[in-house]
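Asker: Kindly return the folded structure for what I paste below:
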Amino acid sequence: MDNSDEESQNSSENSFNEMVTAAIGAGFAFVHMLHVPPQGNHVIQVPELTGRQWVDKLLLDAGRCYDNRRMRPENLVRLHSILCDSYGLTGSRELESIEALAMFLWVCGTNQCQRQMHERFGRGLGTCSKIFAHVLYAMTRFANDVIRPKDTSYSVVPPALVEYTPFFDGCIGAMDGTHIEVIVDKGVRDNHINRKGKPTQNMVAVHDFDMRFTYVGAGTEGSAHDMRVKRKAEVDASFPHPPSGRYYLVDSGYALRPGYLTPYPNKRYWVKEFQTRGPADA
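Answerer: The predicted structure is shown next:
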């Protein structure tokens, strides 16, 4: 064997030895990165709760139920009964109606998306979409019946205002707007950008002095002024217009009009000062 053949063989052996050494080193590092526990200290994996099991578990814990569904267990069960009896909420062989309602409340109450709904409850994306639409339809029918004034004539002074009589005897509630963040198509996104640079809907709500909502109007772009939202609400057939001699309290974002009382301009109102002086001296 000449020198060139011998050198070639030595080079091949060195390359092979280097490859073996690298493989052993990589294997050693891989094993140690895994942190394999020694024998006798095995970690027991607790199986994850199914969606229905999670629903039942939280119904037994008032605090967690409220945190995840924004509703106490007894109220959730009562709402479920009402929706099933009068508003068309139903279940199926694969999914009971109580789980469908809990899924809907979890998504709305904690700002989840349908992919998270699919991940948490183990349902297909198409199924999640159908469940949400089904419960939403029942909830919308329910809302149309309960979000309205109890007494459309407003003939009785609210108990909360009795101590201020006769100054606020004509007041029937308060109206204000708020912005709700939304995700919309790129083509209409600019119309929804509010003054803070976020895509929103500018919605308006009316409530009485029992802290009950009597009207909620949504769907207007976030760039719209409060007065435009108000005018849009006023043409809604379900809007509770104040009768003659009655009015809503509104903020300075609205114009002073019959039926709508705004604050005095350039006047600062301090609760402490009002309580000290009393309404008769204000």
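
Asker: can we go C-alpha only for contacts and neighbour counts from here?
Answerer: Fine.

Asker: helices or strands next to the top strand by length along the chain in the packing?
Answerer: Secondary structure of the chain per DSSP state E: the longest strand is strand 171-181. Judged by 3 or more Cα pairs under 8 Å, 6 or more residues apart in numbering; DSSP states H and E, strand 171-181 is in contact with strand 200-207, strand 247-249.

Asker: for those, which one ends up most surrounded?
Answerer: strand 200-207 (a mean of 22; mean count of other Cα atoms under 10 Å).

Asker: And that one, what does it pack against?
Answerer: Secondary elements touching strand 200-207 (3+ Cα pairs under 8 Å, 6+ apart): strand 171-181, strand 213-217, helix 226-234.

Asker: so that strand versus strand 213-217, what angle?
Answerer: Put simply, strand 200-207 runs at 160 degrees to strand 213-217, going by axes from the mean of the first three to the mean of the last three Cα atoms, to 10 degrees.

Asker: tilt between strand 200-207 and strand 171-181?
Answerer: 160 degrees.

Asker: Can you lay out the helices and strands packed on strand 200-207 as CSV showing distance to Val146 and mean neighbour count?
Answerer: CSV is the format used below for these (distance: least, Cα to Cα, whole Å; neighbours: other Cα atoms under 10 Å):
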stretch, distance to Val146, mean neighbour count
strand 171-181, 16, 19
strand 213-217, 8, 20
helix 226-234, 18, 16
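
Asker: can you tell me how far Ala224 sits from Asp176?
Answerer: 14 Å (Cα to Cα, to the nearest Å).

Asker: Another sequence for comparison is provided below:
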Amino acid sequence: MSVDALGKLCELLKVQGGLSDECHVNIPEQVIIFLIILAHHKKNRTLQVRFYRSGETISKYFNKVLSSVLRVQSLLFAKPVPVPDDCIDPRWKWFKNCLGALDGTYIDVTVPEEDKSRYRTRKGKISTNVLGVCNRDMNFVYVLSGWEGSASDSRVLRDAISRHNNLKIPIGNYYLVDAGYTNCKGFLAPYRHTRYHVQEWAYGRNAPKNFREYFNKKHSSARNIIERCFGLLKKRWAILRSPCFYQIKTQNRIIIACCLLQNFIRLNMDSDPEEDMSLENEQVLIREEHGDNQDSDDEIIDSVEGSNEWTGEMDRHVWTDEETEVFVGFMEELVIEGRIADAGQFRPGSFEKLAAKMNERFPGSGFQITHCKNKVKRLKEKYQFAADMAACSGFGWDDVKQCVVVDNKEILAAYMKKQGVRLYTPGKPFPLYTRLEKIFCKERANGDAAVCGNDAEEEVQMNGSEEMDEEDTDIFNSNHDCSESLLQQPNSVASSSGKKQGKKPSSFKAAKDTKMMKELTDTLKYVFDQQGKRLDAFAQAMVNTREEKKAGDILSELGFTDDEVIFIALKFSTNPQLEKMFWSLGNSQKAGFIRAILHT
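Answerer: All right, here's what the predicted structure looks like:
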């Protein structure tokens, strides 16, 4: 970023974002601290040495600038402009009324241990699935961050369409998407099972041979804009290339802030210094006379529903109920073999086995790997839709009827209007639900942490930066331990607040110190309680050891052999109730009790 662009950014955050100078830290220093953390992924301790500031001061102003950036998201997100009829751009002139392209990308994050299964992708990484939408100028239009890595791209898109601050698509316009999304109103996907990627058209000898390949070539050349946009984003901001140790809520806001700052740089600098011009050269253009593209005349785009407009001629397999039942049984066998990972994702080679088993079970059916993949995808989508519906208020699961039930039609109509797609109808039997639940597991993506630019701005306006400061303290962000941070706390409070040592701390700082002391007291109490429990368990183990030794002596005194004593000891270890009954009897009764055990 140039010096001139940095000055404009500081002025924007001051006037529109509510950022202000502090007593000892001015706005440019605050912004530079923020940009260094994003661009170089520097740790809190490194910036303490570089700027001669405490860890709490670094954390405080990082969160303040982050909140200011989110407050100006409405100014930094680009406005989509449709491709005009007289467009001469060789990439976009074939797609009249197109607004741009969208796709999803994985960004590695750090989450608690209990949430890792939902964030684990099919490649085993802990990531969040980020939906990005850009225009023809490589500027972001909409970003939705926070969905777990196990969620599919189509599910994230459905959420972006149905949420309060949703992705808005004007009437008659559309975005270019890849084959992972549904081809429907507002979203134009390529032909499946046909050459598509840019590398496949890089040389003249691989010219298109039919209208499907020609369409895919033009589609790939234009849609590649979002791939370049993601590549530039991760190249510029190092914090997106490796997991950071902020809370997941802050990590999602950082992703949105990086997209906003990329838009700002591209709008306020003559040339983008990070843009790799070699990406431009990958687009090999061929001169054709014309291309046809029909515009959509549908009225409102408020859902993601399937369409046969481009996929009607695909090779499909019509599944029977018997084939589906057998297929689910084979999936259960793979689960028992351990060939399914977290969040219901099958390991490599699983679909080949499923196709081979189905062809062996139903000779002549011609099952292919793609048929099995599509069937698993449809079953998973139907199960997730039914599970989410059953978990909502007004819905429930009926074990007798094997279906989801709803209280009244008004609740169902409101729910379907919000979802925009109907993958399952309440009242219709779904006997495979419980079996699919064991396959795809309950630890699936739910999107609770998903946030777009407007959502983040509303949270910042509602909560302010003080709450964020309390969430992301230097104990969580920096590399030093808790004892060091507690020892440095008085000095850091004085330096960050810009007040003299003789004055009283503010009410917020006093409340924060009180809360920290209370948490420390509760932690120490918990540790002492756990130590007491361990001592009680140790004492009980010592008593049990003495009782076992006494039991052996008693059995020997009663005339039992060593083999019989060992046999009784094994019985006691496998059945504690027998041991309790043994000690409740008198010495004369114990002998008869032991003989009864030996004769059974």
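
Asker: just to revisit the earlier point, which residues does the longest strand of the first structure contact?
Answerer: Outside strand 171-181 of the first structure, the residues within contact range by Cα atoms under 8 Å, 6 or more residues apart in numbering are 154, 158, 198-209, 222, 226, 242, 246-251.

Asker: Put together TSV for the helices and strands packed on strand 200-207 of the first structure, with distance to Cys128 of the first structure on each row.
Answerer: As requested, these are exported to TSV (distance: least, Cα to Cα, whole Å):
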stretch	distance to Cys128 of the first structure
strand 171-181	22
strand 213-217	26
helix 226-234	32
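
Asker: Leu261 of the first structure: which of these is closest?
Answerer: Set against Leu261 of the first structure and scored by Cα to Cα, those come closest in strand 171-181, at 8.9 Å.

Asker: For the closest one, grab the matching residue range in the second structure.
Answerer: Using TM-score structural alignment, the residues of the second structure aligned to strand 171-181 of the first structure are 98-108.

Asker: And for stretch 211-221 of the first structure?
Answerer: The aligned range for stretch 211-221 of the first structure is 138-148, by TM-score structural alignment.

Asker: and that stretch, how far from the chain's centre?
Answerer: Mean-position distance between stretch 138-148 of the second structure and its chain equals 13 Å (Cα atoms, centre = their mean, to the nearest Å).

Asker: got it, and stretch 64-81 of the first structure?
Answerer: With Cα atoms, centre = their mean, you get 15 Å for stretch 64-81 of the first structure.

Asker: Turn the helices and strands packed on strand 171-181 of the first structure into JSON lines, columns for distance to Ser81 of the first structure.
Answerer: Shown next, in JSON lines, are these (distance: least, Cα to Cα, whole Å):
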{"stretch": "strand 200-207", "distance to Ser81 of the first structure": "26"}
{"stretch": "strand 247-249", "distance to Ser81 of the first structure": "34"}
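
Asker: picking up where we left off before, on average, how far is the longest strand of the first structure from the matching bit in the second structure?
Answerer: On superposition with the second structure, the mean distance recorded for strand 171-181 of the first structure (mean Cα distance after the TM-score superposition for the first structure) is 0.8 Å.

Asker: tell me the SS of Lys267 of the first structure?
Answerer: For Lys267 of the first structure, the secondary structure call by DSSP: H, G, I helix; E, B strand; the rest coil comes out as coil.

Asker: what's the spacing between it and Gln116 of the first structure?
Answerer: 48 Å.

Asker: Look at the two and report which has more neighbours.
Answerer: Gln116 (14 against 7; other Cα atoms under 10 Å).

Asker: That one corresponds to which position in the second structure?
Answerer: So, by TM-score structural alignment, Gln116 of the first structure is matched to Thr46.

Asker: Flag every buried residue along the one helix or strand its match maps to.
Answerer: Thr46 of the second structure belongs to helix 44-51 when assigned by DSSP states H and E. Within helix 44-51 of the second structure, the residues that count as buried by 16 or more other Cα atoms under 10 Å are Asn44, Arg45, Leu47, Gln48.

Asker: what do you get for stretch 33-43 of the second structure?
Answerer: By 16+ other Cα under 10 Å, the buried positions in stretch 33-43 of the second structure come out as Ile33, Phe34, Leu35, Ile36, Ile37, Leu38, Ala39, His41, Lys42, Lys43.

Asker: can you tell me which of these lies nearest to Cys258 of the second structure?
Answerer: Nearest member of these to Cys258 of the second structure, counting by Cα to Cα, is Leu38, at 7.6 Å.

Asker: Measure how the helix or strand where the closest one lies sits relative to helix 44-51, angle-wise.
Answerer: For Leu38 of the second structure, the host element (DSSP H and E) is helix 27-40. Per the same axes, to 10 degrees, the angle that helix 27-40 of the second structure makes with helix 44-51 is 140 degrees.

Asker: who does helix 27-40 of the second structure touch, helix- and strand-wise?
Answerer: Using 3+ Cα pairs under 8 Å, 6+ apart, helix 27-40 of the second structure sits against helix 3-15, helix 55-71.

Asker: distance from that helix to the first structure after superposition?
Answerer: Mean for helix 27-40 of the second structure is 0.8 Å (mean Cα distance after the TM-score superposition for the first structure).

Asker: That helix versus helix 55-71: what angle between them?
Answerer: In terms of direction (the same axes, to 10 degrees), helix 27-40 of the second structure departs from helix 55-71 by 90 degrees.

Asker: what's near enough to touch the closest residue to Ile161 of the second structure other than its chain neighbours?
Answerer: Distance criterion Cα to Cα, 6 or more residues apart in numbering; nearest residue to Ile161 of the second structure, sequence neighbours excluded, is Leu167 at 5.4 Å. The contact partners of Leu167 of the second structure, by Cα under 8 Å, 6+ apart, come to Tyr142, Ala160, Ile161.

Asker: any chance of the residues you listed in JSON lines, with distance to Ile58 of the second structure too?
Answerer: Shown next, in JSON lines, are these (distance: Cα to Cα, whole Å):
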{"residue": "Tyr142", "distance to Ile58 of the second structure": "29"}
{"residue": "Ala160", "distance to Ile58 of the second structure": "34"}
{"residue": "Ile161", "distance to Ile58 of the second structure": "37"}
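
Asker: which one among the residues you listed gets closest to Leu598 of the second structure?
Answerer: Once Cα to Cα is applied, the member of the contacts of Leu167 of the second structure that ends up nearest Leu598 of the second structure is Ala160, at 69.9 Å.

Asker: Relative to Arg71 of the second structure, how far out is Gln262 of the second structure?
Answerer: 16 Å.

Asker: what do you get for Gln540 of the second structure?
Answerer: For Gln540 of the second structure, the distance to Arg71 of the second structure - Cα to Cα - is 60 Å.

Asker: neighbour count winner among these two?
Answerer: Higher neighbour count among Gln540 of the second structure and Arg71: Arg71, with 23 against 12, using other Cα under 10 Å.
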